[in-house]
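**Q** Here is my input; please provide its structure:
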Amino acid sequence: MARKLKTYQTSLGFFDLAIAAPSMKAALEAWGADSNLFHQGAAKESDDPDVIAAAMKKPGVILRRPVGSDGSFNEHAELPTDLGGGRRSTKAERKSKGPVAKKRSARPVDKAAERKAALAYEREERRRADERRREEAARRKERERRQQAVDKAQAALDKGEQEHATRAAAIQAEVESLAKRSQTEDARWNKEKERLEAALRRARG
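**A** Sure, this is the predicted structure:
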């Protein structure tokens, strides 16, 4: 059964945000909040009829408007044009409206519209879930591609090290063989030299 939706508001960065969602938790997840903005007083359930109507037209979709403004919420909003003193005066004007700004809608509850909005929210949730799955699949594919490249490079390095070790061992064997031949030659020459010097001394004798 589709869950009844409520409209929630907060302000993040340069924008006021609104969304029609079944719970505060769902709203926080959609906004990507790292903490409970409701407990912190930075988010609330909206009682503005215009905001509720706009959110219910696009359940589950994050709507925006320039922060501090009284404009309508839209899926795409321009950056605030006045980030200075004008923003303070706008807030003051909003506060001055008092009960008028907080007055709840007197329109009768449209059960059919509520069901339609709840179903639309579920469709939007499925769309977002599908998008997250596609993004995760793309990230997984990229990780696998990188791992394959790493494995290939590591295999090439390992093969190079093995070839180097084999060649170095062969060269070392040649060096040891040459050293042994050199020692043998030195020993032979020392004996021969002694014999030849003895013959030279006898000849001079």
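
**Q** Only C-alpha atoms from now on, for both contacts and neighbour counts.
**A** Fine.

**Q** can you pull the contacts of residue 119?
**A** Residue 119 is in contact with residue 2, counting by CA atoms under 8 Å, 6 or more residues apart in numbering.

**Q** Where does it fall, secondary structure wise?
**A** Element membership for residue 119 (DSSP states H and E) is helix 111-204.

**Q** Work out the gap between that helix and the centre of the chain.
**A** Its chain's C-alpha centre and that of helix 111-204 lie 31 Å apart, by CA atoms, centre = their mean, to the nearest Å.

**Q** what do you get for stretch 11-19?
**A** Worked out by CA atoms, centre = their mean, stretch 11-19 lies 22 Å from the chain centre.

**Q** how much space between residue 12 and residue 66?
**A** Separation of residue 12 from residue 66 (CA to CA, to the nearest Å): 10 Å.

**Q** Just want to know which of the two has more residues nearby.
**A** Shown here are residue 12 and residue 66; by other CA atoms under 10 Å, residue 66 has more neighbours (22 against 13).

**Q** Please tell me I have it right and that one contacts residue 80.
**A** Yes. Counting by CA atoms under 8 Å, residue 66 does reach residue 80; the two are 4.7 Å apart.

**Q** Mutual contacts of those two, please.
**A** In contact with both residue 66 and residue 80: 14, 15, using CA under 8 Å, 6+ apart.

**Q** mind checking how far the residue sitting nearest the centre point of the chain is from residue 165?
**A** Centroid check for the chain by CA atoms, centre = their mean gives residue 139 as the closest residue, at 9.2 Å. Separation of residue 139 from residue 165 (CA to CA): 38 Å.

**Q** again with residue 121
**A** The gap separating residue 121 from residue 165 is 65 Å, by CA to CA.

**Q** same check, this time on residue 197
**A** Distance, residue 197 to residue 165, by CA to CA: 47 Å.

**Q** And this one, please, so the two structures can be compared:
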Amino acid sequence: MAKKLKTYETSLGFFDLAIAAPSMKAALEAWGADSNLFHQGVATQSEDPDVIAATMAAPGVVLKRPVGSSGPFKAHAELPTHLAGGHGAKTSGRKSQSRRAQKPPRRGNDPAADRKAALAFEKEQNRRERERAKEEAAREKERERRQHAIDKAQGALDAARQKHEEKTAGIRAELEALEDESQAEEVRWEKERTRLEAALRRARG
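**A** Coordinates of the predicted model:
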């Protein structure tokens, strides 16, 4: 038997969120929450008939409205215009509390409607999971592209460093050979100079 959907509300960032879901866990997953907002007291089951009607018309869809406002929930909402906390924000907040105080109309026991809503929720949940999988695949592709670029750049750097080190080693070896040759030449010249100077002295008598 299809599980009846309930409407849950919370506030995240700049928006109030609402969703028709079969459980608190399902609502948290749809909101992308990384902690239990219900245990923290920042998420509740809604008792606002307008909110319930809006979410039941689109089961599984995360509906939004600017945080603190009393406007209707929509699939796409504009950013709040009262972030400075002026009188408009306080008034709308009171209106929102007043609307939440209203009890929702009693829903009759309609298995067909419950089944239809549950199927709609599953369809939206599957769509959301496919979208997440698609986004994850795109992120993985981007990570692979970036890693390939990093590996290529690292390979070029390593090759250039190896070439430099080999060339430096060659130059160092040539310098050492020249130094040895220079020292040998100094020794040879010293012997040659000594011999020639001695001959010069003998010639001068």
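
**Q** burial count for residue 63 of the first structure?
**A** If you count neighbours by other CA under 10 Å, residue 63 of the first structure ends up with 23.

**Q** Hmm, it is touching residue 72, no?
**A** No. Between residue 63 of the first structure and residue 72 there is no contact under CA under 8 Å: 9.3 Å.

**Q** thinking again about what came up before, check how far the helix holding residue 119 of the first structure sits from its aligned residues in the second structure, on average.
**A** Superposed on the second structure, helix 111-204 of the first structure shows a mean distance to its aligned partners of 1.0 Å (mean CA distance after the TM-score superposition for the first structure).

**Q** What is the three-state secondary structure of residue 17 of the second structure?
**A** Secondary structure of residue 17 of the second structure, reduced to three states by DSSP: H, G, I helix; E, B strand; the rest coil: strand.

**Q** Quick check: nearest residue in space to it, chain neighbours excluded?
**A** In this structure, residue 17 of the second structure finds its nearest non-sequential neighbour in residue 64, 4.7 Å apart by CA to CA, 6 or more residues apart in numbering.

**Q** in which helix or strand would I find that neighbour?
**A** Going by DSSP H and E, residue 64 of the second structure is in strand 63-66.

**Q** Next, the buried residues of stretch 4-14 of the first structure.
**A** 4, 5, 6, 7, 8, 9, 10, 11 (16 or more other CA atoms under 10 Å).

**Q** list the contacts for the fifth one?
**A** When contacts are counted by CA under 8 Å, 6+ apart, residue 8 of the first structure is found next to 18, 19, 20, 21, 24, 27, 43, 44, 45, 46.

**Q** so the last one makes contact with residue 52?
**A** Yes. Contact between residue 46 of the first structure and residue 52 holds when scored by CA under 8 Å: they sit 6.9 Å apart.

**Q** intersection of neighbour lists for the two?
**A** Contact criterion CA under 8 Å, 6+ apart; residues shared by residue 46 of the first structure and residue 52: residue 7.

**Q** Now do the contacts for residue 36 of the first structure.
**A** So residue 36 of the first structure contacts residue 28 (CA under 8 Å, 6+ apart).

**Q** Apply 6 Å and report the result again.
**A** Residues near residue 36 of the first structure by CA atoms under 6 Å, 6 or more residues apart in numbering: none.

**Q** A helix includes it, no?
**A** No. Residue 36 of the first structure sits outside any helix when classified using three-state DSSP, being coil.

**Q** Tell me how far it lies from residue 133 of the first structure.
**A** 25 Å.

**Q** Any buried residues in stretch 115-130 of the first structure, and which?
**A** Using 16+ other CA under 10 Å as the test for burial, stretch 115-130 of the first structure gives 115, 116, 117, 118, 119, 120, 121, 122, 124, 125.

**Q** How about stretch 67-75 of the second structure?
**A** For stretch 67-75 of the second structure, a neighbour-count test (16+ other CA under 10 Å) marks 67, 68, 69, 70, 71, 73, 74 as buried.

**Q** can I get these in CSV with secondary structure and distance to residue 175 of the second structure?
**A** Listed next are these as CSV, based on DSSP: H, G, I helix; E, B strand; the rest coil; distance: CA to CA, whole Å:
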residue, secondary structure, distance to residue 175 of the second structure
67, coil, 75
68, coil, 78
69, coil, 80
70, coil, 84
71, coil, 83
73, coil, 80
74, strand, 78
